[in-house]
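Enquirer: pasting a predicted model and its sequence here:
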Amino acid sequence: MRNNILIIESSNKKIDLLKNLIYREFSRKKTIIHTSIDIESSLNVVENYYIDLIIINLSLNSEKILETLIKINNLTSDRQFKIPLLIYNGLKDKHIIKKSFELGAIDYFFDKLESEDISYLFSLKIKNSLKICNYNNNLIKQNNQNKKQLKLATILQKSLMINKKVLPSIEVFGRYIPSTEIGGDSYDAIDTDGKTWFMIADVMGHGASAAMVSFMVKALFNQLANIHKTPKTLLNEINRTYYKMFENKSDIIFSIFVGTIYKNKLTYSSAGHPYPIFYNSQDKTTHFLDNNNILIGIVPHSNFSQKSQMISKGDIIYLYTDGLYEQIPEMRDINLINNYIKLNHKLLINSPDIFTNNIIKEFTNNEEIEDDIAILALKKK
């Protein structure tokens, strides 16, 4: 990587001195030095090269040079870091000094460059300034790579989170709103040999690590649903596999609710997940699908329990993560979700997706969310 340095100086003697200082620290093959004595030529250099460092003699015309630097900053406004400046000047004008640092000055010298001590110090400043610039450039590259990877992960996660899906025995409506670009909530519903499996999970934390675990949870669910017969045995295996995979070195744990619908029977098991709400379409009542078990990833072995009940055509299972009801402190109560369903059950029956839009608006108060929100509504056909 070559260093591009711009010297704004009218004295050929000082230009030669600065070049010698620069070449003392860096080889000529790795360094390109540009020189300028006026605004136009300075701007032309900045437009055509990625400048890593500007060295300026402000005594040429302080106000004019500051005007030049302002224009340079405007030209490079898309850069994530300002071009570092090394300034030398015989003037001790506080306004000029203050403005120089605002425009990106790393250091400001009052002494003459011809001084042996100052020239030695100046060469070190040049070296350190370029180190900072190279570090910033590498940081920008890494940041851009991370953004690309994050964008890809966001697209992947959204593609895996179904909005609508029709299975042989149920209609599926989903909604996912991460608090950052990607998050740790996930849900799914699949059919295996006439049996409907569904799940919703909430991984502790946010960002890439939580998202990676959520991908793994979803994959494990899809794989194990074809092997296990009941929700509790599936949760036992998910817990055992997850714990063994990290050998108790991960502090990421998660809640998950798993259920099956086979003919008119609903069977479910939960690992510390908020209770889903069951809406009975016949008598228009609601109740929680309560089941208490430990979160996944805390202990290597856990004997999960499960419950069963009947489910009929038109009945709805409404699942959610705690991000829905924990956005507003005074609303941190799942009973509020139950009450909202009771008051708006007709909309839930006729249009689960519109109902979900409304409940999100109601419970988040249209504010920026602090935790991921995942909602899964299942309607028996």
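Expert: That came in fine, so what should we check first?
Enquirer: CA only for contacts and neighbour counts going forward, please
Expert: Noted.
Enquirer: show me how far the one helix or strand Leu43 maps to is from its chain's centre.
Expert: Element membership for Leu43 (DSSP states H and E) is helix 39-48. Taking the mean of its C-alpha atoms, helix 39-48 sits 37 Å from the chain's own mean (C-alpha atoms, centre = their mean, to the nearest Å).
Enquirer: now do stretch 167-183
Expert: Counting by C-alpha atoms, centre = their mean, stretch 167-183 comes out at 19 Å from the chain centroid.
Enquirer: quick check: end-to-end length of it?
Expert: End-to-end distance for stretch 167-183: 26 Å, by C-alpha to C-alpha, to the nearest Å.
Enquirer: returning to what we had before: now do the buried residues in the helix holding Leu43.
Expert: Using 16 or more other C-alpha atoms under 10 Å as the test for burial, helix 39-48 gives 39, 42-43, 45-46.
Enquirer: now stretch 237-254
Expert: 237-243, 252-254.
Enquirer: this protein: helices as residue ranges?
Expert: Shown for the chain, the helices assigned by DSSP state H span residues 12-25, 39-48, 62-75, 94-102, 116-160, 207-224, 231-246, 334-343, 345-350, 352-364.
Enquirer: this is the comparison structure:
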Amino acid sequence: MDKTMKLDAANYKDLLKHYIETRDEQSLYGVEQVSKSFISNNILPEEIINLHIQALSDIYPNLSEEFQHSMDFLLEAMISYGLAHQEFQVLREEQMTMKSEISVAASMQDSLLHTTKPEIDGLDIGVISVPAHQMNGDYHHFIKGKDGSIGITIADVIGKGIPAALCMSMIKYSMESYPEESMYPKAILKNLNRVVERNVDASMFITMLHAQYLPTENTLQYASAGHEPGFFYNSETKVFEEITAKGLLLGVLPDTDYKQYERKLHKGDMVVLLTDGVTESKDGERFIEREEVLDVISQYAHLPAQEMVNRVYKHFERMQDFQLRDDFTLLILKKDV
């Protein structure tokens, strides 16, 4: 026992004796100070119990044998507690380190995958992407061409966390390296599929829908790699239609061709692109129907696109008690002229 422990032991015994005799709360304050000393000197719980037993034995040398046994039992319990507590502290420190690393990775992801929502005449764009946890497995990106066209990508990684974020950053910079004349949706997906198949772990796949809006022709060209079907809203019929576009997930087979589709957009038409975190929202224990998503979108169809997606997200966030089950990404294009 070192000098500090000896001083604390003597002080502890005096405080204990004084409290037993007087029930004076000042003694409890003194114990608080001794406890701080124990913490600063890394005194283990079983050492404190042993100190208490020794103090009692000095004060009351004729303690009953039963009481002494009970204190021995408490000492053994505290030894087990001390070992468990040490393990817990180690795990907690590792967890804090991991949280810190994930926080840094999430910040890097925001920086690497940052995209600017473009301004384009005749098209109102709204987008929201909220991760269920710190890292976002969803991805969206805009590329504005010199001819005024706009490339629009929405994707979901099957496989989350830091590897997914790194995978998405690779995809983003691959897309931005392609020459503008090869930015057609089917060409983009074919090239990205080759990149993913060669460079991404076989356990990780990516669903993606890439579209290109041509303002001079009021046309949306698009292709899908197994991505969650979105919707077209026809302003004339006031009906939502599911986007029909089929294609294999990125990274499954090396030489995959993707079919390209085309759709004319007229004033008041909308394009709704999303990830399964939207369509697989839960109301209690029940997964919602896709029609319910459209009903909510319809409620806010009169609003600007960005306010629309914000309101839709808030609706489903409240419905799920503010605990997302999956990453939530919703992108809406409104043809306003």
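Expert: Cool, the structure landed. Only a predicted model underlies this, so the values are computations on that prediction, with no experimental measurement involved.
Enquirer: TM-score for this pair?
Expert: Laid over one another, the chains give 0.73 as their TM-score (TM-score structural alignment, normalised by the length of the second structure), with 299 aligned residues with a C-alpha RMSD of 3.7 Å.
Enquirer: just want the most central residue of the second structure.
Expert: Centrality entry for the second structure: nearest residue to the mean C-alpha point is His133, 1.5 Å, by C-alpha atoms, centre = their mean.
Enquirer: that one -> the first structure?
Expert: Matched by TM-score structural alignment, His133 of the second structure corresponds to Thr180 in the first structure.
Enquirer: check Leu330 of the second structure too.
Expert: Under TM-score structural alignment, Leu330 of the second structure pairs with Ile375 in the first structure.
Enquirer: how about the contacts made by the closest residue to that match other than its chain neighbours?
Expert: Spatial nearest neighbour of Ile375 of the first structure, chain neighbours left out: Tyr320 (4.3 Å); criterion: C-alpha to C-alpha, 6 or more residues apart in numbering. Tyr320 of the first structure sits next to 200, 274, 276, 373-376 when contact means C-alpha atoms under 8 Å, 6 or more residues apart in numbering.
Enquirer: now Tyr320 of the first structure: how far from Gln223 of the first structure?
Expert: For Tyr320 of the first structure, the distance to Gln223 of the first structure - C-alpha to C-alpha - is 23 Å.
Enquirer: buried residues, stretch 174-190 of the first structure. List them.
Expert: Result for stretch 174-190 of the first structure [16+ other C-alpha under 10 Å]: buried residues 174-179, 181-190.
Enquirer: my guess is Lys246 of the second structure meets Gly230, correct?
Expert: No: with contacts counted by C-alpha atoms under 8 Å, Lys246 of the second structure stays clear of Gly230, the gap being 11.8 Å.
Enquirer: find residues that contact each of these two.
Expert: With the criterion set as C-alpha under 8 Å, 6+ apart, the contacts of Lys246 of the second structure and Gly230 do not overlap.
Enquirer: and the two? which has more neighbours close in?
Expert: Neighbour comparison, Lys246 of the second structure and Gly230: the larger count goes to Gly230, with 22 against 18 (by other C-alpha atoms under 10 Å).
Enquirer: circling back: hmm, the match of Leu330 of the second structure is touching Arg175, no?
Expert: Yes: judged on C-alpha under 8 Å, Ile375 of the first structure makes contact with Arg175 at a distance of 5.2 Å.
Enquirer: what is in contact with these two at once?
Expert: By C-alpha under 8 Å, 6+ apart, Ile375 of the first structure and Arg175 have these common neighbours: Thr356.
Enquirer: show me where the stretch 151-300 of the first structure has its strands.
Expert: Under the criterion DSSP state E, counting those that start in this stretch, the stretch 151-300 of the first structure contains strands at 164-166, 170-177, 185-192, 195-203, 254-262, 265-271, 277-280, 285-288.
Enquirer: how much does the fifth one deviate in direction from strand 195-203?
Expert: Meaning strand 254-262 of the first structure. Counting by axes from the mean of the first three to the mean of the last three C-alpha atoms, to 10 degrees, strand 254-262 of the first structure lies at 170 degrees to strand 195-203.
Enquirer: by contact count, what packs against strand 254-262 of the first structure?
Expert: Judged by 3 or more C-alpha pairs under 8 Å, 6 or more residues apart in numbering; DSSP states H and E, strand 254-262 of the first structure is in contact with strand 195-203, helix 231-246, strand 265-271.
Enquirer: list the contacts of the match of His133 of the second structure.
Expert: Going by C-alpha under 8 Å, 6+ apart, Thr180 of the first structure touches 206-207, 372.
Enquirer: out of the residues you listed, who's the most crowded?
Expert: Asp372 (25 neighbours).
Enquirer: these two touch, right, that one and Gly183?
Expert: Yes: using C-alpha under 8 Å, Asp372 of the first structure is in contact with Gly183, at 6.2 Å.
Enquirer: between those two, what contacts are shared?
Expert: Between them, Asp372 of the first structure and Gly183 share these contacting residues under C-alpha under 8 Å, 6+ apart: His206.
Enquirer: separation between Val90 of the second structure and Arg325 of the second structure?
Expert: The value you get for Val90 of the second structure to Arg325 of the second structure, if C-alpha to C-alpha is used, is 29 Å.
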